[in-house]
Structure formats: C-alpha cells, structure tokens
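**Student:** what shape does this take:
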Amino acid sequence: MTVKAGVIGATGYAGAELVRILAGHPQAELAAISSVSFEGKPLSSVYPAYYGLCDMLCGTEAEVLQKSDVVFAALPHGLSQEIAKECHDAGKVFIDLGADFRLKRLNEYEDWYKVKAVYPELHEEAVYGLPELFREEIRGKKLIANPGCYTTAVPLALVPALKAGLIEKDGIIADCKSGVTGAGRKSTQDTHYPELNEGMHAYKVGGHRHTPEIEQTLRRICGEEVTIVFTPHLLPVNRGILATCYAHLKPGTTLEQLQKVYEDFYQDEYFVRVLPDGMKADIHNVRYSNFCEIELHTDPRTNMLIAVSAIDNMVKGAAGQAVQNMNLALGLEETAGLKMFPPAF
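**Tutor:** Alright, predicted model coming up:
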C-alpha cells in the first residue's frame, strides 16, 4: 500500500518538517505541496538543505487536493475549515495541524480564536489526534485535529497521575518553555535574533489559546472540569518544548507509586520514555524525533508532584504526530516513518 500524501503550507516550519518525515516513510509518496508565498518555486529554493532531495515545485491547494489521498494542512487557524469540507466531500483523509478542529466546545473555539465555526458538523466529526491517549478514536477516521506542542507535552506529563487519582484536579500549574520555531517562520520583533538571543521571557501570560485545549484533554480523562494555570516562555533555541507541571498530591502518594503508575501507563507506548530516577528530560535528547521524555519528582514539603516532559515541538508537537495519526487512520504500522533516533550530540 502506497499512500499519496499532500502538504498545504509546505514552506512553513511544520510543513517543511512534514515533507522531511514523509520523504522517509516506507509507505508514503509525496504527491503535491503548496505554498502561497512561494508558488511555482522549488521547495529546495526555500530550504537549501532539501536540494537534490525534494526539488518539488510548490503548487496550489487545488493541486494538493486533486493529487493526494491524505491532505495535511500546516496553516494558521481559521484557514482549514473550507479545505476540510472539500476533503470530506471527496472522501479524503484530512489532518489539520492548525487549531480549527481541536476544541469541541464551539463557543470556546470562537471566543479564543475569534473565528466562526463554519461547519459545526465537521467539528463534531473531527477526532483529537493525541494517539497515546485517544488511539482507538483515531483509527480509521478521516478528519483529525492534530494537537500542538504545549497541548501534547502537558497532558502527557499529567494524565497518568490524574487518571489514577493521585493528584488533585485544582491548582495545576504548567510552566512551559518553547523553541522559537513554535512562533512560525514569519519574523516578529520578539523572534528577531538580537531580541531573542541571550534572553528568555514569558508571553501571552494568563491568556494563551492552548489553555482550553489542555483543559479539554484533562477533562476528558477525569470526567470533571479541570482548570490550569498555563504560562509559556520563549527560549533562544530552535526546537523543543520543556513542560514543568505542578499538581497537589493526594495524601499518602509516594514517588515510587507515581513512577510505577507512569511506567505501567506508558509501557506499550513506543514514543514515550518514562525516565528512571537521576535522568533528566531534556529537549536536547528528543531533537528531530517523535519521542516524549518524562521525569517525575515529588516535593514532600509542599506535597506536590513535579512532572517534567520534553518533546521536539516540530515533530511530536506537530509533523511527527500528524504522520503518527495518518498511520493510525489508514491502518499502517503506527511507528512507520517515525523511528528516527534523536542525535546523540
């Protein structure tokens, strides 16, 4: 079985990463790519590292839809709904790396993103593509909302303890750091090198759009409302998410108990590595890979869980997870095209 895959928005960071991963997929053929800014130009003229490896010309959205069985959209929010409708009507698999289908409560989507939900029935049909938590819902589906980076790293760090009833649902804090690729390819003052280098700052404090998405995942796991404090920070590095999550422990919960719960929960998950005591979750050790590392600590003085997760925001937090979802949707081996090791140094 060879899957014809197309990428809309191929010259953005997530789109280019999709091309890189799909090129190494044993059962996928890159059928078409599109870019509004670079239409008619080869992808390798935008990313010289791809010269001689992917010189495909950037075409139009229509060409991608025509030539592809699976369509990936790596676009800003608000731009995927019409594409999703076209794919739905044509019976194609559509995987959205943007936020248009992630939130099930349409009022939350419209409030946080200031965009109208044009096709409520598609929002209802869409499944949330975090495989380690919702794998069975993803299998065989044709409209998949691919989670972002923070919304992958934080739930993976917290869900085992939450599901086991070892932490309180109130007072959860997610303190997260991101590499600058998470801000997208278009430069701003905050992502301009002289502004970013040798600095670090919080952004969108108390109002980041990923907040309701993280809460939605935690709510689905425990069946009750969960409210978190989520604060992202920008690191002067290209790649990576480091999520340090704090939660109040239930009385009597020990680190040994937590370690076993996490190891049991993720024992069959190829892409999640629960680290033993003494090893550190580090963005350096997950670069260019689809892995998530998790380390666990308790603070007996404050009776808090401190769970730290690390992912590559462009792979497990974007393109790699999207390919993982494609594999599940089409009945392929889930790890196909994704077994690349992180570089050692």
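
**Student:** C-alpha only now, for contacts and for neighbours.
**Tutor:** Will do.

**Student:** I'd say L338 and G320 touch.
**Tutor:** Yes. Between L338 and G320 there is a contact under C-alpha atoms under 8 Å: 6.8 Å.

**Student:** the more surrounded of those two?
**Tutor:** G320 (27 against 22; other C-alpha atoms under 10 Å).

**Student:** list the contacts of that one.
**Tutor:** Shown in contact with G320 (C-alpha atoms under 8 Å, 6 or more residues apart in numbering): L18, I21, S289, N290, M314, L338.

**Student:** please redo it, this time with the cut-off set to 6 Å
**Tutor:** Counting by C-alpha atoms under 6 Å, 6 or more residues apart in numbering, G320 makes contact with N290.

**Student:** return the distance of the helix or strand where it lies from the chain's centre.
**Tutor:** Element membership for G320, per DSSP states H and E: helix 320-330. The chain centroid and the centroid of helix 320-330 are separated by 12 Å under C-alpha atoms, centre = their mean, to the nearest Å.

**Student:** now the angle from the lengthiest helix in the chain to helix 320-330?
**Tutor:** Secondary structure assigned by DSSP state H gives helix 150-163 as the longest helix of the chain. Relative orientation of helix 150-163 and helix 320-330, computed by axes from the mean of the first three to the mean of the last three C-alpha atoms, to 10 degrees: 70 degrees.

**Student:** to compare against the first, here's the next sequence to fold:
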Amino acid sequence: MFKVGIVGANGYTGGELIRLLHKHPEATIHALASRSQAGRPAWELFPTLHGTALGQATILDLNDPRLSECDLVFLAVPHGVAAEMTPGFLAAGVKVIDLGADFRFKDPALYEAWYKIPHPAPELLAEAVYGLPEINRAAIRGARLVGNPGCYPTAILLGVAPLLVHDLLASPLIIADGKSGVSGAGRSPRPDLHFAEVTGDFRAYGLPNHRHIPEVEVYAGQIGKKEVKVSFTPHLVPIPRGILMTLHLAGKTGATTESLTRVFQDFYAEEPMVAVLPETDLPHTKAVLGSNRCQISVRVDERTGQIIVLSALDNLVKGAAGQAIQNMNILFALPETTGLTDLGLWP
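**Tutor:** Below you'll find the model as predicted:
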C-alpha cells in the first residue's frame, strides 16, 4: 500500500478523489488538507462519510508535515497555489498530480497570458507531463509531476485525436460546443450558481477566450503535428455533473459515418476508459455519471462535408478525479483501471 494525500479536500474534486480512493486496493488516504476547513472532521464536508473511519479524519492545514509523508499528493487547489506547493513536495520525494492548470503548459508565457499571473515555478515546467493517458501514456510512466487535463479539453481531445492522427481533417479549425453541469464551476458559493438562478436556465459563458482554449490548441497540435485553432463556446446546464461536447469539423472528401466509426473503434480498441458507440447510438451524460469512462460517437453530414463528433464524460471523474487516479495507477505501475472499474449510475 502506498500513501496519498489530497490538498483541497473540501472541494467537489477533492470529494470525488475521496470517494474513489477509499476503496482503492493499493492506495490509502494518509492526509486530507484544506486551507479553509482545517480542523474539521471530513464527514462535516461530505455527509456520505458519516459513520466511517475516514469520516472521522481531521482536515489538516496545508503546512502539516503529514502531507510530506505521502508517496503522492493530489493538488485540487486554485491555479498559482499548486505551483507554490509543488517544489516542496518534490524535494521531499513526493510525487505530485496537479488537477489545476499550473503544470499543463511548457511555456510560462502562455500560462501568464491566459491565467494573468506569472508562473510561480517555471523551472518545473520542462519536466511536468500532461496527464491524458490515451495520448501520453509513455511519458506519464516514471514521471514525478503530472498536470491533469481540464475537463473540457479531455472531452475535446479524445473526440478529435483519431482524426488528427490519421490526418482526416480538411481544416485546422476545431469548433467545439460544450455543455457542463454546475459542479464544473467548483464548490465556492456564487450568486449566479444559486439554485434559483441555475434551475430552468441554459446559458453560454466564457467566450470567446475560455482558458481551456490554449490547452486544446497545444495538445491537439502535438497530436496532429500541425497547428490547430479552436473556437470554443461553453454552456452551463442545470444538472449537477456531466459534459456533453459537440465538435464540428471539416472532413476530407470520401469520409462516411461508417468509415470514421471504424477509425475511432480501432484507435480506442485497447483503451478501457473510452467507449466508441455504434452508428445507431449517441453519447449522453447520464450514461457516464459517476464513471471514469468517456463515450464517443462520430457522424458525417454528407450534404455539407462536416464531421460531427460527440463525447460525453463526468466532469468530476474522467474530467478530473478519476483521470488523476488513472494517472496515479500509471505512476505506480498498476493496471490503469485499478479502483476505477465501477459502472456509472443509472438512472
């Protein structure tokens, strides 16, 4: 058994890490920490823990030495905070998986341009590994610092990767239309996320310069070995969790729904966390609720030549905590599915 810590254990992503890790056969939760909730028992933050041994665990301060006793820490904290903490953990021999944005880019100038602060630890960017296993597994193995992808970029990159690898697009423009549940905005209270304002509503936000755009452009460009541009419109839908992504792409002449479905099925044939649906089915958020799986389907509009790719995932699992555990499994040479085999919840 190896020991893990969760910093930012009070948020939705931290809570999802707790839910998934508490029954992991090889990892034990050694430390839970939060800057704002230190001193409280864990069950007060997550009522599902009431009556369990883990629920009685005291939330630690971020400087508690028990965090440095861990073999790995998950950082589910705001951008800037993770990069300030990471050098100390690495110096203590603790591996780090950052679920925020601090270690997703190699270029500190790109980070500063989109996140509006200088990078606190630019000397670590060269060794940080982007943690999307389906495209970067070899680099993740043996790493000590992983930047977990964003939820929207995961849905986009998994949806477009087979087309980029096989050079099946006639244009470098990815038009992405994303819908996300409210938990994607985090747990901190905001007036525009109150129940009375969200329920019965459906709205776009963060356009045209959402912070996930450069992440997709960088890694889609690396996958396809050519420059890619992204036009992304995110939407907030009144559900707790889940992402449905619709990609509109210019296809090359001759592509059909049948031929591209085969391309996707072959590309993801050995990927246990990606399910390519048959031509008769379409992804939807409830089909992946609570699971670490991404559902994908592809259609060709032969009248317009457009390729339409749809992907669905749980933003808190494959879009965050589950993918981080998938990366942890790789780092410790475990089967990637360890602790992640539960099916989604239905209904």
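
**Student:** now the helix holding G320 of the first structure on the second structure. Mean distance?
**Tutor:** On superposition with the second structure, the mean distance recorded for helix 320-330 of the first structure (mean C-alpha distance after the TM-score superposition for the first structure) is 0.5 Å.

**Student:** please enumerate the helices of the stretch 151-300 of the first structure.
**Tutor:** 193-196, 211-222, 255-265 (DSSP state H, counting those that start in this stretch).

**Student:** what's the answer for the stretch 1-150 of the first structure, then?
**Tutor:** 13-23, 43-46, 61-67, 81-90, 106-113, 120-125, 131-138, 150-163.

**Student:** which one of those helices lies closest to D268 of the first structure?
**Tutor:** Distance to D268 of the first structure, taken as C-alpha to C-alpha, is lowest for helix 131-138 among those, at 9.4 Å.

**Student:** how big is the offset of the closest one relative to the second structure?
**Tutor:** Looks like 0.5 Å for helix 131-138 of the first structure (mean C-alpha distance after the TM-score superposition for the first structure).

**Student:** picking up where we left off before, single out the most deeply packed of the helices of the stretch 1-150 of the first structure.
**Tutor:** Among the helices of the stretch 1-150 of the first structure, ranked by average contacts under mean count of other C-alpha atoms under 10 Å, first place goes to helix 150-163 (a mean of 24).

**Student:** now the helix holding G320 of the first structure against helix 13-23, angle please.
**Tutor:** Going by the same axes, to 10 degrees, helix 320-330 of the first structure makes 50 degrees with helix 13-23.

**Student:** list the buried ones in helix 320-330 of the first structure?
**Tutor:** G320, Q321, A322, V323, Q324, N325, M326, N327, L328, A329, L330 (16 or more other C-alpha atoms under 10 Å).

**Student:** also stretch 182-196 of the first structure?
**Tutor:** G182, T191, L196.

**Student:** ok, the counterpart of the first one in the second structure - contacts?
**Tutor:** Correspondence of G182 of the first structure to the second structure, assessed by TM-score structural alignment: G184. Taking C-alpha under 6 Å, 6+ apart as the contact definition, G184 of the second structure lies against nothing.

**Student:** if we use 8 Å, what do you get?
**Tutor:** R241, N315, L316.

**Student:** and what of I140 of the second structure?
**Tutor:** V129, Y130, G131, P133, V146, N327, I330, L331.

**Student:** correct me, but the second one touches R141?
**Tutor:** No. Distance between Y130 of the second structure and R141: 11.3 Å, which falls outside the contact criterion (C-alpha under 8 Å).

**Student:** out of these two, which sits in the busier spot?
**Tutor:** Y130 (24 against 17).

**Student:** residue in the first structure matching the more buried one?
**Tutor:** Taking TM-score structural alignment, the alignment pairs Y130 of the second structure with Y128 from the first structure.

**Student:** excluding chain neighbours, what is closest to its match?
**Tutor:** Closest residue to Y128 of the first structure apart from its sequence neighbours, by C-alpha to C-alpha, 6 or more residues apart in numbering: A145 at 5.0 Å.

**Student:** show me what that neighbour aligns to in the second structure.
**Tutor:** A145 of the first structure maps onto G147 of the second structure when the alignment is built from TM-score structural alignment.
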